[in-house]
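1. Mind looking at a prediction? Sequence and model below.
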Amino acid sequence: MRTEDGTMLSEAATATLDPGSGRVALAGRWTADQAPSVEAAAARIAAEAAGRPVLVDLGRIERLDTLGAWVLERTRGEIEAAGGRLAYAGAAPEHRILLGEMGLRQPEAPAAPRRGRLYGFLDDLGRYVVAAKTDFVTGLAFLGEVVVACMRVAARPSTFRGTAFVNQIEQVAFRGVPIIVLISFLVGGIVAQQGIFQLQRFGAQTFVVNLIGLLILRELGVLLTSIMVAGRSGSAFTAEIGSMRMREEVDALRVMGLDPIEILIVPRILALVVGLPMLALIASLAALAGGGLTAMLYGGMTVEGFLSRLQAAISLHHVAVGLIKAPFMALIIGIIATIEGFEVEGSAESLGRHVTASVVKSIFMVIVLDGLFAVFFAAIDF
């Protein structure tokens, strides 16, 4: 490599030591293509330190890339860990910025060795409990922010993002109808078929209408819908907000003086709260249709007999039980999905991990909430 006047420049990275002053002058190209000489020069710096202060002069470095900066910062960390000290001098502004960025990316500490299976199990259990407690507190705090944002929107209706709300209703509810109807229809038919096969032993196959009527309207319809919405819309919310975090669009909203909760979260959660009850009702009707068709095919029932027995078996409060649960499940799904979206960091791996966590946590909490409602309704005999 030559300069404009034809003088040859050194390609390899070098480190020239001054034993008297403890100064190390670096020269050459500290880049990836000179990795062997970079490592050799870094080893000389570490050997020169030997527990005493060292001043590294960067003024004669021809070029510094990420590898060279990382090796220098790694060497500095090793020297400081051994009780020495390393400082830089004469660095160009761009080199100083690169070294500063490398200094922020400290390597992760190695995991502590396991002390046995029991110890490892208790350690993991404790970590899960602490993480669950942290998630619970975070969820409550985020729910408070959403409620406050909703109150601000209610106080100033002109700030409500009506277009975003309608778009989310379309994505959550209307576009989700086909798959939810199909799966609910099939599940209703399967439940009815298995119920008929078991009740035929006692000559009571007609009671399958009571079985599917109560099970679908009270539990299965809203539960299946919530699980499918968590997997379909909840994951989409996490991916959308996570992608905005990766592109720093959320930070841009804050810089412009806008509230991301009010703009991004409120329309999505309101769409879930409005759309999930409608989907649950449609899913229940589809499951009853699937169960009725199966009862006619396998149980020899007529349409009139199925409908009359269904009318005698269920009442309006059974429908209300399922619909009462739906908004609460929608709120849980929306809160979890948006929290996980805001926690996405700047990598595709982080996005995938939080989308997975969003679906798993949402489904788990939906089932837990359904169990709590079942206990509550049984206690009040509703």
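-> That came in fine, so what should we check first?

2. From now on I want contacts and neighbour counts done on CA atoms only, so please keep to that.
-> Noted.

3. I figured residue 216 was touching residue 286, is that so?
-> No - in terms of C-alpha atoms under 8 Å, residue 216 does not count as a neighbour of residue 286; the distance is 9.9 Å.

4. So between the two, which is more surrounded?
-> When residue 216 and residue 286 are compared for neighbours, residue 216 comes out ahead with 29 against 24, by other C-alpha atoms under 10 Å.

5. Check it against this one:
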Amino acid sequence: MAQGPQYSVEEGEDGRKVLRLSGPYLVSSIGEIDQDLRVMDQSLDRIDLSDVSEIDTVGAWLACYVARQTNAEIVGTSERADRLMKAVGNSINEADVEADRARLLERVPAVVGDKIFEMGSGIRTIVGFLGQILMAVAAMVRHPGRFRMKAMVSQLESVGVNALPIIGLMSFLIGIVIAQQGAAQLAQFGAETLTVNLVGRITLRELGVLMTAIMVAGRSGSAFAAQLGTMKLTEEIDAMRTIGISPIEALVIPRIAACTFMMILLGFYASVMSIIGGAVIADVMLGIPFITFLQRIQEVVPTYDVWVGLIKAPVFGLIVALTGCYQGMQVEGNSEQVGLRTTKAVVQAIFAVIVLDAFFAVFFSKVGWQ
């Protein structure tokens, strides 16, 4: 079994202290004594390498480091060791690893200023992106044949049809939760029958569309950003421009149109599934027959609640699609950007949807739809 690197501190014939190194000083073996040599605080005069059997760049660097720390002279070097010493001798950097941190009163305004400038740049980019979309839409209005129907149908399937199972299951379970929790609270006042009102109105007016928009943002919005971002990195979008195809017309508009249209159907579908979930739990827990629950829904839910959900749905779909496509088109540099932009697309879309939902709630209450 081969021995690892060794060292010893001896006193020479002239009374000078010598650090004698022996064995292989290679990257594969030097870890055994690396820390011991780095923290050596003895005063040395020489470092003798005459017994070193093998040495590489890491071993030479460690010897130079110890020599500098102890103000010692390196002796007994072989031709290879001497060559390596000259190569790495000047690479030791005593500078601080981390830069000095500015004071809090300086750091906070600087960070805030950077964020404000980034926000201004982002607003300009977004406005430019929206301008490109409007110009592409105007071009397609003048020349309807440029609209890519096959691409839109493909996106309709991806955004809508493929999302039916997960959105249906989610909405069904949300309806069960609302009915169960609502019934538990209303039972304290002897008003369990009002569970029908609670489930019908909150799902058709708010949660059905809102939860669907959040699901679409996480599912389709992220897919838009990842797909377009990957195409940007692989220069497919640049290639499309080169051969005279507009990426906005071919990639962005079909996705926006599909997401906007499908959100209307998915939002209504989610509301229906939530009501069915509420009807099931009401039948099991409250003794309200399933058919009676559905008939009661028609009596207690105003028609304008349905319209509130249908009005919000395409707006939410438009926001989700715009955010996903915008972030995807901003990818540049490396593959890490795809992940960062995809995350931004989901977060910003969900945030925008919730803010718009709050705005719609106030607006519709002001116009009497409450």
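-> Structure received. The shown structure was predicted, so the numbers you read here are calculated from the model rather than taken from an experiment.

6. circling back: show me whatever sits in contact with both of residue 216 and residue 286 of the first structure.
-> Between them, residue 216 of the first structure and residue 286 have residue 188 as joint contacts when contacts are counted by C-alpha atoms under 8 Å, 6 or more residues apart in numbering.

7. Which residue range of the second structure does stretch 342-352 of the first structure align onto?
-> Taken onto the second structure by TM-score structural alignment, stretch 342-352 of the first structure occupies residues 329-339 there.

8. Buried residues, the matching stretch. List them.
-> Within stretch 329-339 of the second structure, the residues that count as buried by 16 or more other C-alpha atoms under 10 Å are 329, 330, 331, 332, 337, 338, 339.

9. Please list the outside residues in contact with that stretch.
-> Here stretch 329-339 of the second structure makes contact (C-alpha under 8 Å, 6+ apart) with 225, 226, 228, 229, 230, 232, 233, 328, 341.

10. Where does the last one fall, secondary structure wise?
-> Under the assignment given by DSSP states H and E, the secondary-structure element containing residue 341 of the second structure is helix 336-366.

11. What's the average distance for that helix when superposed on the first structure?
-> Between helix 336-366 of the second structure and its aligned stretch in the first structure, the superposed structures give an average distance of 0.7 Å (mean C-alpha distance after the TM-score superposition for the first structure).

12. and what of stretch 113-126 of the second structure?
-> Averaged out, stretch 113-126 of the second structure is 4.0 Å away (mean C-alpha distance after the TM-score superposition for the first structure).

13. how about residue 244 of the first structure, what's its match in the second structure?
-> Taking TM-score structural alignment, the alignment pairs residue 244 of the first structure with residue 231 from the second structure.

14. what about the longest helix in the second structure?
-> Using DSSP state H, we find that the single longest helix of the second structure is helix 104-142.

15. Specify, as a residue range, where the next helix or strand after that helix falls in the first structure.
-> Of the helices and strands lying after helix 104-142 of the second structure in sequence (DSSP H and E), the nearest is helix 149-159. With TM-score structural alignment applied, helix 149-159 of the second structure matches the range 162-172 in the first structure.

16. Check what contacts that stretch and list those residues.
-> Under the contact criterion C-alpha under 8 Å, 6+ apart, stretch 162-172 of the first structure has outside partners 229, 233, 267, 268, 270, 271, 272, 274, 275.

17. Relative to residue 364 of the first structure, which of these is nearest.
-> residue 229 (13.1 Å; C-alpha to C-alpha).

18. Please name the residues that touch the closest one.
-> Under the criterion of C-alpha under 8 Å, 6+ apart, the neighbours of residue 229 of the first structure are 172, 176, 276.
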